[in-house]
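In: A predicted structure for the sequence below; I have some questions about it.
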Amino acid sequence: MAIHLLTGDDESILRSKAHDLVAQLVGDGDRSLMVDEFDDDEYELRDAVDAAQTMPFLTERRVVVARQIGRFTTDELTPLLGYLDNPLDSTELVLVAGGGRLAKKLTDTVKATGGHLTSTSPPNRPKDRQTWVRVEAEEHGVRLDGAAAVRIAEQIGEDAGRLEGILAVIRSTYGEGVKISAAEVEPFLGEGGGVPPWDFTDAIDAGQTGKALTLMGRMIHGGERHPLQIMAILHSHYGKLARLDGADARSEHDAA
């Protein structure tokens, strides 16, 4: 049996991946007998550890899920850290981030004890994000052509949690395994999600005024950034450029 730690910034993606992992661990077993979940804001970590230390009843193994594990301090993690040093062979323990910043001690201990660490955060680079969209689509039974993956990645922006819903609608509309084009996904994309600040400043630097204004609108509306935050981004960007004036920087390495 194993320890699984799922991390990520998007709550909806994190929950979806945790759900998929638990379903995989349960397999054809009886979920009602196998799974113990701890998810409310007031559960005690000791209760989850006690469940993990309990032998299975009428099943070969138990699956114990502890969510919002980031809300516990290093001191509060003591019972869990003790369990990780000597886990029960018949328990699959699934730890799900959220509720605050994960204690480094927990991450280090999971690694040291041979646990599985999985980041659910989508990649930031545009090409990597497009690949991620296609992989996620395939897992949902949706085949996207290259242009469709690009269009979806552009439209959802930082709001990656919307992808699952979009894919579900596409699958229900066109069926499973049908190759989908950009034109066919367009009606289901909705409003553009937020975009990272560097896309905005890159467009400005490239002299792409129209694109920069569009991205600024998405940062304010889709990304819910206050206009003063936009001003701060611009102030920081141009401040860095001003410091480079006369520095004879010829590469990104020199600029850094």
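Out: All right, it came through fine. Residues are numbered from 1 along each chain as shown.

In: contacts and neighbour counts: CA atoms only from here.
Out: Will do.

In: which residues are in contact with stretch 148-155?
Out: 126, 129-131, 133-134, 180-183, 185-186, 189, 191-193 (C-alpha atoms under 8 Å, 6 or more residues apart in numbering).

In: which of these fall in strands?
Out: Under the assignment DSSP state E, the contacts of stretch 148-155 contribute residue 180 to strands.

In: the strands in the stretch 1-150 of the chain, which residues?
Out: 3-7, 35-38, 62-66, 91-96, 116-119, 143-144 (DSSP state E, counting those that start in this stretch).

In: of all those strands, which lies closest to residue 108?
Out: strand 116-119 (10.2 Å; C-alpha to C-alpha).

In: and that closest one, how far out from the chain's middle?
Out: 11 Å (C-alpha atoms, centre = their mean, to the nearest Å).

In: list the buried residues for the longest helix belonging to the chain?
Out: Counting residues, the longest helix found in the chain (DSSP state H) is helix 227-244. Of the residues in helix 227-244, 230, 233, 234 count as buried by neighbour count, 16 or more other C-alpha atoms under 10 Å.

In: in TSV, list the residues you listed along with distance to residue 81.
Out: Listed next are the buried residues of helix 227-244 as TSV, based on distance: C-alpha to C-alpha, whole Å:
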residue	distance to residue 81
230	42
233	40
234	44
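
In: what about versus this one:
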Amino acid sequence: MEYYQGLINSLARGQVAPVYLFYGEEEYLKEKAVAKFKEHLLPQAADFNLDVLDGEETELTTVVSLAENLPFMAERRLVIVKNAPWFKGKAKGSADQSSGEDKSAGKEGPLLNYLNQPAPTTCLIFVTGDSVDRRKKLFKAVESAGKAIDFKALKANEMAAWVTNQVKARGKKIDAMAVRALVEANGKLGLLNLANEVEKLITYVGEAKDISLTDVQQVGVTNLEQNIFTVVDEAVSGNTAQAITGIKELLALKEQPVKILAMLARQFRLAIQVEALVRTGCPEREVAGKLGLHDFVVRKALAQARKSSTAKLEWALERLAAMDAEIKKGQQDFLPAIANTLIRLSQK
């Protein structure tokens, strides 16, 4: 979250670049950053000095024209372009990528020219959720004239700190175990989802000053993945009855057997992959990056692998694949089949 705090600190010091590109997957922080710029740059006369555009429906010539306008009774103008499509790279394997760059350069020409000498009285912000191609001339031009900021998904500890601070700002305290449960269940969906869950918790506890793990369990949305984590945890710990209860709860929530099997297989596969990487010398802190996962997902998978053995995990994975085929052929019913598998796993 350092990238966001650094941006806000610079804004508070009055250090405003003429152009920004906000990209990456953390949408909540992007929205907050844009709101902070509006608040700081346009305390008055906002209606006259603010333009908000949709990049999918706007020509770059229009963007440049608005950026070149002078502010009215204020020091700066603010031009915000959402869904900016001009920074995306070509798909891998697409024919003649260099030619594609040359063709797009014609359309991007007005903006490239503007960025050579941007208006000092305008702050131009491009916002995109798409991945960007840092090799493109337009991206490099924005970096040269201003700042391109990657709004990366936060790590689990950063999300936990964020939740704690949000609750504190509302005059309440939240238990560390409650924070962990909230982040594990909802963190993969980003801060916007966590913000909604925090708001629900605040409303739920009412006048109470403390938020407990029980409160989170009562109010929070426990997603399929978190339930699968729990089932596998119980299974590798030898708590077969609890694991089967977890499966029944998923069925009660109308989750489809084929989806449950797929998620169980994914979790066992992750545990095997994580354990193999660590066993071959990969530092634990680098495993998440190699597999493209959140830190807490890797920690959970590694803990599950260490409670079991590679042989047991591989057996479970093979059995789930066989069960999937048997169920689809009508040779077995899901619940007795998965219960039998969990029992046999505990005996391995």
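Out: Okay, I see it. What you see is a predicted model, and the numbers here were worked out from it, not measured in a lab.

In: one step back: could you provide the strands of the stretch 1-150 of structure 1 in CSV, with additional columns for distance to residue 243 of structure 1 and mean neighbour count?
Out: Shown next, in CSV, are these (distance: least, C-alpha to C-alpha, whole Å; neighbours: other C-alpha atoms under 10 Å):
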stretch, distance to residue 243 of structure 1, mean neighbour count
strand 3-7, 37, 21
strand 35-38, 51, 18
strand 62-66, 48, 24
strand 91-96, 42, 24
strand 116-119, 36, 14
strand 143-144, 44, 24
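
In: tell me which of the ones you listed lies nearest to residue 201 of structure 1.
Out: Nearest to residue 201 of structure 1 among the strands of the stretch 1-150 of structure 1 is strand 116-119; the distance by C-alpha to C-alpha comes to 27.6 Å.

In: once aligned to structure 2, how far is that closest one on average?
Out: Compared with structure 2 after the fit, strand 116-119 of structure 1 shows a mean deviation of 3.3 Å (mean C-alpha distance after the TM-score superposition for structure 1).

In: dump the strands of the stretch 1-150 of structure 1 into JSON lines; add distance to residue 44 of structure 1 as well.
Out: Compiled in JSON lines, these are given as follows (distance: least, C-alpha to C-alpha, whole Å):
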{"stretch": "strand 3-7", "distance to residue 44 of structure 1": "18"}
{"stretch": "strand 35-38", "distance to residue 44 of structure 1": "9"}
{"stretch": "strand 62-66", "distance to residue 44 of structure 1": "10"}
{"stretch": "strand 91-96", "distance to residue 44 of structure 1": "14"}
{"stretch": "strand 116-119", "distance to residue 44 of structure 1": "23"}
{"stretch": "strand 143-144", "distance to residue 44 of structure 1": "43"}
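
In: residue 61 of structure 1 maps to what in structure 2?
Out: Under the alignment (TM-score structural alignment), residue 61 of structure 1 pairs with residue 76 of structure 2.

In: number of residues surrounding its match?
Out: For residue 76 of structure 2, the count of nearby residues is 21 (other C-alpha atoms under 10 Å).

In: can you tell me the closest non-neighbouring residue to it?
Out: Nearest non-adjacent residue to residue 76 of structure 2, counting by C-alpha to C-alpha, 6 or more residues apart in numbering: residue 121, 4.7 Å away.

In: list the contacts of the closest residue to residue 73 of structure 1 other than its chain neighbours.
Out: Counting by C-alpha to C-alpha, 6+ apart, residue 103 is the residue found nearest to residue 73 of structure 1 once chain neighbours are left out, at 6.7 Å. Counting by C-alpha under 8 Å, 6+ apart, residue 103 of structure 1 touches 70, 72, 73, 74.

In: what does residue 103 of structure 1 align to in structure 2?
Out: Match for residue 103 of structure 1 (TM-score structural alignment): residue 133.

In: do the same with residue 25 of structure 1
Out: Matched across to structure 2, residue 25 of structure 1 falls on residue 40, judged by TM-score structural alignment.

In: skipping adjacent residues, who's closest to residue 119 of structure 1 in space?
Out: residue 7 (4.8 Å).

In: residue 4 of structure 1 matches what in structure 2?
Out: Residue 4 of structure 1 maps onto residue 20 in structure 2, with residues paired by TM-score structural alignment.

In: how near is that match to residue 50 of structure 2?
Out: From residue 20 of structure 2 over to residue 50 of structure 2 the distance is 15 Å, taken as C-alpha to C-alpha, to the nearest Å.

In: hmm, back to that, residue 94 of structure 1 versus the residue nearest to residue 119 of structure 1, what's the distance?
Out: Counting by C-alpha to C-alpha, the gap from residue 7 of structure 1 to residue 94 of structure 1 is 11 Å.

In: go on, residue 34 of structure 1?
Out: Going from residue 34 of structure 1 to residue 94 of structure 1 by C-alpha to C-alpha gives 13 Å.
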